[in-house]
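In: no sequence on this one, just coordinates:
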């Protein structure tokens, strides 16, 4: 009986280890969103962060084409995503966008991602997307990793003005700053500081901010 129990525990540990290895293979970074094989759709960007089984993201399509019947229109679509990576390797995400302080966030469709053998993710959409004048993700769209990044979590600025620092010290203050709702990817935290990658222009602007400037909803 003891031998059987040891074997059972051993198998459980092996299965858990395999699951953790599988999860660690999922890569944070900027993903290209496509609908037709080999065709890249302009402007659509999906930033995803995998941290264990926790997944966070930001979708940005700021330059959708004006409607043909309204040449002055310039609909946009931006929202955040949060969810989990299942033991089966599927991702289920909720979509939402922060609104004014004191008001409930705008929530929308759920998005499921299923990984194919070629490494791409197929999206299934259920409902309408939040903060979007036009539907810019549809069931059947697929995602492919474009630029891997060591992001821990995707968050946003929760204060009116967040000063950028070149190092985690008050003496390293710069003249640059971010404003409320600006999306960022957190690379690391150190005491009361967070090193962030600003996603507003596709990433690449890495600076330090006060951790208290970021939304507590997504945490670190």
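Out: That came through fine. Model, not experiment: these values are computed from the prediction.
In: CA atoms for contacts and neighbours, from now on please.
Out: Fine.
In: any idea how far the residue nearest the centre of the chain is from residue 151?
Out: Geometric centre of the chain, nearest residue: residue 57, 1.2 Å, by C-alpha atoms, centre = their mean. The gap separating residue 57 from residue 151 is 10 Å, by C-alpha to C-alpha, to the nearest Å.
In: List the residues that are in contact with both of the two.
Out: Residues touching both residue 57 and residue 151 by C-alpha atoms under 8 Å, 6 or more residues apart in numbering: residue 49.
In: just the helices in this structure please.
Out: 2-24 (DSSP state H).
In: take a look at this one as well, against the first:
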């Protein structure tokens, strides 16, 4: 009887530990947008300080990310679009979100986020719901790009994104990409020309 009780206690403890383990999942983690597909993870980190239209200097910490998951952790490489330099790092999913550590900081990060070297940079997950259908991430590289309801010329009046805005990629079709942008109030979903983005998929 005592052995059965101890076995049951051990089983319950193991189940509790498993339930408490963080899950690697797609989502927005503060300034980091992550897409998880199988054991692959892709991401875009984008944070800016200062308003250019207010005349104050503007700094940006922006980079793309790709890695392979082993449980809730991944060795990743990070880079800025069209630049050959790669900075390695570690990504870990946590009960509250995620944590990112890099071998060295990207340019501009010390003026925005602070360092990601040495101590894991904690990121909180914004939404509880697990998003469906994220196949990758993207970063707007055009100065401005307008949303379309279908792959076609942009309407006269349409919501738009600007350079260095991050998006989650939902679908690719020829020279078009269907994306989701996490706006301040509600997400915006639509089609953008692939040429206007740097896209990272597994």
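Out: Arrived safely. As the structure is a computational prediction, the values presented were derived from the model and not from experiment.
In: now what about the TM-score between them?
Out: Put the two chains on top of each other and the TM-score (TM-score structural alignment, normalised by the length of structure 2) is 0.63; 169 aligned residues with a C-alpha RMSD of 3.4 Å.
In: Structure 2: which residue goes with the residue nearest to the centre of structure 1?
Out: Mapped onto structure 2 by TM-score structural alignment, residue 57 of structure 1 lines up with residue 43.
In: can you tell me what part of structure 1 the top strand by length along structure 2 aligns to?
Out: The single longest strand within structure 2, with elements called by DSSP state E, is strand 59-70. When structure 1 is aligned by TM-score structural alignment, the counterpart of strand 59-70 of structure 2 is residues 76-87.
In: Show me the contact partners of the matching stretch.
Out: With C-alpha under 8 Å, 6+ apart as the test, stretch 76-87 of structure 1 has contacts from 19, 23, 52-64, 91-97, 130-136.
In: Pull out the buried residues from those residues.
Out: 23, 52-61, 64, 91-97, 130-132, 134, 136 (16 or more other C-alpha atoms under 10 Å).
In: residue contacts, residue 29 of structure 2?
Out: Per C-alpha under 8 Å, 6+ apart, neighbours of residue 29 of structure 2: 97, 98, 123, 124, 125, 126.
In: would you turn these into JSON lines with distance to residue 162 of structure 2 and neighbour count?
Out: Shown next, in JSON lines, are those (distance: C-alpha to C-alpha, whole Å; neighbours: other C-alpha atoms under 10 Å):
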{"residue": "97", "distance to residue 162 of structure 2": "27", "neighbour count": "21"}
{"residue": "98", "distance to residue 162 of structure 2": "26", "neighbour count": "26"}
{"residue": "123", "distance to residue 162 of structure 2": "24", "neighbour count": "18"}
{"residue": "124", "distance to residue 162 of structure 2": "24", "neighbour count": "16"}
{"residue": "125", "distance to residue 162 of structure 2": "24", "neighbour count": "20"}
{"residue": "126", "distance to residue 162 of structure 2": "22", "neighbour count": "13"}
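In: mapped onto structure 1, which of those residues are still contacts?
Out: Contacts conserved in structure 1 for the contacts of residue 29 of structure 2, counting by both residues aligned by TM-score structural alignment, their matches' C-alpha atoms under 8 Å: 123, 124, 125, 126.
In: Most widely separated two among those residues?
Out: Distances among these were taken as C-alpha to C-alpha; the most separated pair is 123 and 126, at 9.2 Å.
In: anything in contact with each of these two?
Out: The contact sets of residue 123 of structure 2 and residue 126 overlap at 29, 30 (C-alpha under 8 Å, 6+ apart).
In: before we move on, back to that, any chance of the contacts of residue 29 of structure 2 in a markdown table, with distance to residue 182 of structure 2 too?
Out: Converted to a markdown table, the contacts of residue 29 of structure 2 look like this (distance: C-alpha to C-alpha, whole Å):
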| residue | distance to residue 182 of structure 2 |
| --- | --- |
| 97 | 17 |
| 98 | 18 |
| 123 | 16 |
| 124 | 15 |
| 125 | 13 |
| 126 | 10 |
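In: and the two most separated of these?
Out: Largest separation among the contacts of residue 29 of structure 2 by C-alpha to C-alpha: 98 and 126, giving 11.0 Å.
In: Can you give me every residue that contacts the nearest residue to residue 160 of structure 2 once chain neighbours are set aside?
Out: Take residue 160 of structure 2 and drop its neighbours on the chain: the residue closest to it by C-alpha to C-alpha, 6 or more residues apart in numbering is residue 146, 4.0 Å away. Residues near residue 146 of structure 2 by C-alpha under 8 Å, 6+ apart: 154, 158, 159, 160, 161, 192.
In: Now for the alignment partner in structure 2 of residue 152 of structure 1: which residues touch it?
Out: With TM-score structural alignment as the criterion, residue 152 of structure 1 lines up with residue 135 in structure 2. Residue 135 of structure 2 is in contact with 35, 36, 37, 168, 169, 170, 171, 201, 202, counting by C-alpha under 8 Å, 6+ apart.
In: That concludes my questions; thank you for your assistance.
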